[in-house]
Structure formats: structure tokens, C-alpha cells
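Trainee: after the sequence you'll find the predicted model.
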Amino acid sequence: MNIFVANLNFKLQEDELLDLFENFGEVTSAKIIIDRETGRSKGFGFVEMDNDDEANSAIADLNGQEVHGREMVVKQAEERPRRERRF
């Protein structure tokens, strides 16, 4: 399951995000989205977990939890519609 994580403290590192979710089971990947121009965090990211039960448990327990002074928003990621490429 792909999990969307928002309202992250801009100083939170990917390994810290990984550690939060590993308490619930095996994490396939944890990625914080970085702004291309500034190289800084955009304050959100994605975590992938293969086991849906573990992922749902992580979502239920971590949504609204305060990490580094900010309450995280944690929910199942929604599929984005594909965008047309413009040249």
C-alpha cells in the first residue's frame, strides 16, 4: 500500500520517517519530496508497505501524531490522473 504523509516538519529526514513506520511492519520505501529549485523538503512524502494490515495500522496510529512540533496527516495515497506531456 502506498501511504501519503503530509504536514511534515521540513527538517524531518527520510530515515526518521522510515523509523516511524517500521514500528508497524516492513517498509518497502520511505521518500520525502524535495523541491527541485531549493533542494528543501516540500513537507510531504510517501511510504510504501506491502502488508495492508500493517499499513492500515500505521495510518490509524500515526495520523494526527505530533512529530517535531507538527501533527502529521497520514492516509492511503490516491492514484493521480496521468497528465499530458507538453512540449
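Mentor: Everything's here; your move. Residues are numbered from 1 along each chain as shown.

Trainee: CA atoms for contacts and neighbours, from now on please.
Mentor: Noted.

Trainee: max-length strand in the chain?
Mentor: Ranked by residue count, the top strand of the chain under DSSP state E comes out as strand 41-48.

Trainee: for comparison:
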Amino acid sequence: MSIYVGNLSYEVTEDDLNSVFAEYGTVKRVNLPNDRETGRPRGFAFVEMQTEDQENAAIEALDGAEWMGRDLKVNKAKPREDNRGGGGGGRPGGNRGGGYGNSSRGNDRRGDY
């Protein structure tokens, strides 16, 4: 399991996070994602601690705490959702082709229901 740390200053480093969370136990890993275009931190991170008790202590102490001028949002990380899915076009069934406005089918919409 890991901890989600949100509302971070864009100036924060992995070493900064490691130092803060080390007060609550052994830090196994810090992941500070960077924006692909700017290379700057994205304002959130994930921290893995040695034990669940250490994670809980860090969450309890740091959630809502002010750090580097920001009020932190610290909680258990949720499993990552796969957001790479294609299409859908906003209609149920995810049918991007055919359907409304497709000149090859004219006004016959029976296949869309």
C-alpha cells in the first residue's frame, strides 16, 4: 500500500518528502511525478512506508498540516484506474463509428438503439 500526498508545493523534492515521512518510520519509496511538458512536479506524490502502522501514523499527523506554505492532503492511495481506454464518443456503448450523423447510413438510426 502507499500514501497519496496532494497539494504539494511545486518546489518540493523527493528528498524533502523522504525527510518529512521518515519522522514516522522507514520510507521505502517516494514517487514524485513530473509533468511531461514542463518537467516540473505535478503537485502530488506517492510515499511507501515499511509498515501499515507507519503509514497510518504519517497520514494522521500530516493530513491537513501546513508544509511549504500549502495545506497537505494525505491519505491512502487508491488503486490506479486504467484511463487509457479508447473512445466512446460520449454515447453509451462506445460506438464511435456509425450512428448519428454518419452519411453512409443516412437517417436510419435503428442500429444505434
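Mentor: Nice, thanks for sending it over. Because the structure is predicted, anything quoted here is derived from the model rather than measured.

Trainee: need the TM-score from the superposition.
Mentor: Comparing the two superposed chains by TM-score structural alignment, normalised by the length of the first structure, the resulting TM-score equals 0.91, with 86 aligned residues with a CA RMSD of 1.3 Å.

Trainee: could you list every helix and strand in contact with the helix or strand following the longest strand of the first structure?
Mentor: The helix or strand immediately downstream of strand 41-48 of the first structure is helix 52-62, counting by DSSP states H and E. Judged by 3 or more CA pairs under 8 Å, 6 or more residues apart in numbering; DSSP states H and E, the packing partners of helix 52-62 of the first structure are strand 73-76.

Trainee: now the strand it packs on, how far from the centre of its chain.
Mentor: 8 Å (CA atoms, centre = their mean, to the nearest Å).

Trainee: quick one: that strand aligns where in the second structure?
Mentor: Aligning strand 73-76 of the first structure against the second structure (TM-score structural alignment) gives residues 73-76.

Trainee: give the buried residues for that stretch.
Mentor: 73-75 (16 or more other CA atoms under 10 Å).

Trainee: re earlier: so what touches the longest strand of the first structure?
Mentor: Residues outside strand 41-48 of the first structure that contact it (CA atoms under 8 Å, 6 or more residues apart in numbering) are 1-11, 18, 21, 27-35, 77.

Trainee: make it 6 Å
Mentor: Strand 41-48 of the first structure is contacted by residues 1-8, 10, 27-35 when judged by CA atoms under 6 Å, 6 or more residues apart in numbering.
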